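S.K.: Okay, predicted coordinates and the sequence, questions at the end:
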Amino acid sequence: MGDYINSNQNDFYWSQQPQNPQMPGQTYYEQDYNQFQNQQLEFNTNTDYANQNFANYPPQMLIPEPYENFQKEGDEFDEPPFLEEMEIYPDRILEKILAVLNPLRGHSLADDAEYLTKESDLAGPVFFCIMLAFSLFLAGKNAHFGYIYGITMICCMVMYSLLSLMTDTGGIFSLSTVASILGYCLIPIVGLSFIGIFVKLSGPIGLGLAVVVIFWSSVSASRLFVAVSGDKEQQPLIAYPCMLVYGVFTLLVVF
């Protein structure tokens, strides 16, 4: 009885399917199945493409680019040296050291105002101040790092004020330029301080060396200041406050 009911339901389902009016007696589902069965895949039968000889084509995708191209691209990202990033220029430092050690020299690059004022480095002055304080510490002096730092700051500000008043063109001297010149001209005093580690400078010989060192540093500093201002007639006037400044540092070294 159940089989009879199921067969009747199936007959009823297929009888209710829509008929194709173009092909009587055949439903849409049967037509789609017959079309898919008779369909053939169409392949590209282009003989020109099939007869191409790919052996003649070099594998261009596998050819590496020349090393020169990579080198040119790498040059764009080259960074400056580490010392230049820290604004430390060894050639500039060496030129100023030689200018201080030989104050009676002829005209050199250190006598150029633009060379002294443009990018006036403070690496050399800081180094010489540290060396001066370190030598005083080794010599057993009470005045070393704190005294050197305080006196240097006061001397730089006083000299900057005096030079600004003495020059006609305002703004030609900057505080960094004054500090750079005063710091580089400490080289003779630093040499005297290292001598004081092994020899007592409070005697006649030490006092004579102190006078020579003060005169040496004052002449070097006044010449560099005159090179910036451009008025050579003011060198004796500028040398006098320089002698006072370096006299204070020399007193710390001798006594």
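M.R.: All right, it came through fine. Numbering: from 1, shown residues only.

S.K.: all contacts plus neighbour counts: C-alpha atoms, from now on.
M.R.: Noted.

S.K.: Spit out the contact partners of residue 226.
M.R.: Residue 226 sits next to 232, 234, 235 when contact means C-alpha atoms under 8 Å, 6 or more residues apart in numbering.

S.K.: if I look at the residue nearest the centre of the chain, how far off is residue 245?
M.R.: For the chain, the residue nearest the mean C-alpha position is residue 85 (2.6 Å; C-alpha atoms, centre = their mean). Applying C-alpha to C-alpha, to the nearest Å, the value for residue 85 to residue 245 is 32 Å.

S.K.: Comparison target below:
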Amino acid sequence: MGNPDLIGPIIFCLLFGSILLLRGKFNFGYIYGVASLGSIGIHIIFNLMSEAQLEASNTGSILGYCLLPIVVLSAISTFLSPSGFSAITAVSCIICLAWSTITATRMFVTSLSMKDQIILVAYPVLLLYSCFALMAVFY
């Protein structure tokens, strides 16, 4: 990746928090905390796993832009099932979580040339996006 852009991920985090704010949940601190610690942790793990090095801004950019399906999930869970957990929310959670994880994993595998370690790349990314999905659906 040539030029990392962090404005888009910040806007996606703001949008995610704003949609959750419509439910009466003020979670901006949790969102930015999980995003920063997750990004730093994944950056450290992937730089230790690969021979190529990835800048922290590239890691944040990839993780932030791949957060868009989770933002869509928060909108679905807020507007389509405001009373609580439903079948629509469960199906959309699985789809959006898979979409975010697969997209970020492909970008990391391509950037770091780690084609033999796809599962090892996908697992921490899945855990990070699962935290966001739990926030979107239950918190």
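M.R.: Looks like it arrived, so ask away. Not measured: the values here are computed from a predicted model.

S.K.: List the buried residues of stretch 42-54 of structure 2.
M.R.: 42, 43, 44, 46, 54 (16 or more other C-alpha atoms under 10 Å).

S.K.: Not counting its neighbours along the chain, what's nearest the aligned residue in structure 1 for the fourth one?
M.R.: Per TM-score structural alignment, the equivalent position to residue 46 of structure 2 in structure 1 is residue 163. The shortest distance from residue 163 of structure 1 to any non-neighbouring residue, by C-alpha to C-alpha, 6 or more residues apart in numbering, is to residue 173 (7.3 Å).

S.K.: Identify the residues contacting the one you found.
M.R.: By C-alpha under 8 Å, 6+ apart, the neighbours of residue 173 of structure 1 are 117, 160, 163, 164, 228, 229.

S.K.: same check, this time on residue 38 of structure 2
M.R.: Shown in contact with residue 38 of structure 2 (C-alpha under 8 Å, 6+ apart): residue 128.

S.K.: Tell me which helix or strand comes right after the helix or strand harbouring it.
M.R.: Assigned by DSSP states H and E, residue 38 of structure 2 belongs to helix 28-49. Following helix 28-49 of structure 2 in sequence order, the next helix or strand is helix 56-65 (DSSP H and E).

S.K.: show me where structure 1 has strands.
M.R.: Here structure 1 has no strands by DSSP state E.

S.K.: what's the lengthiest helix in it aligned against in structure 2?
M.R.: Secondary structure of structure 1 read by DSSP state H shows that its longest helix is helix 204-229. The alignment of helix 204-229 of structure 1 onto structure 2 (TM-score structural alignment) covers residues 87-112.

S.K.: Mean per-residue distance, that stretch versus structure 1.
M.R.: Compared with structure 1 after the fit, stretch 87-112 of structure 2 shows a mean deviation of 0.9 Å (mean C-alpha distance after the TM-score superposition for structure 1).

S.K.: so how far is that stretch off the chain centroid?
M.R.: Put simply, stretch 87-112 of structure 2 sits 8 Å off its chain's centre (C-alpha atoms, centre = their mean, to the nearest Å).

S.K.: ok, and for it, which residues are buried?
M.R.: Those would be 89, 92-93, 96-109, 112, for stretch 87-112 of structure 2 by 16+ other C-alpha under 10 Å.

S.K.: Kindly report the same for stretch 1-15 of structure 2.
M.R.: Across stretch 1-15 of structure 2, burial judged by 16+ other C-alpha under 10 Å covers 6, 9, 10, 12, 13, 14, 15.

S.K.: sorry, back to before: angle of the longest helix of structure 1 against helix 145-166?
M.R.: Inter-element angle recorded for helix 204-229 of structure 1 and helix 145-166: 40 degrees (by axes from the mean of the first three to the mean of the last three C-alpha atoms, to 10 degrees).

S.K.: Check what contacts stretch 68-76 of structure 2 and list those residues.
M.R.: Stretch 68-76 of structure 2 is contacted from outside by 12, 15-16, 19-20, 89, 92-93, 96-97, 99-100, 129, 132-133, 136-137, using C-alpha under 8 Å, 6+ apart.

S.K.: Appreciated, that's everything.
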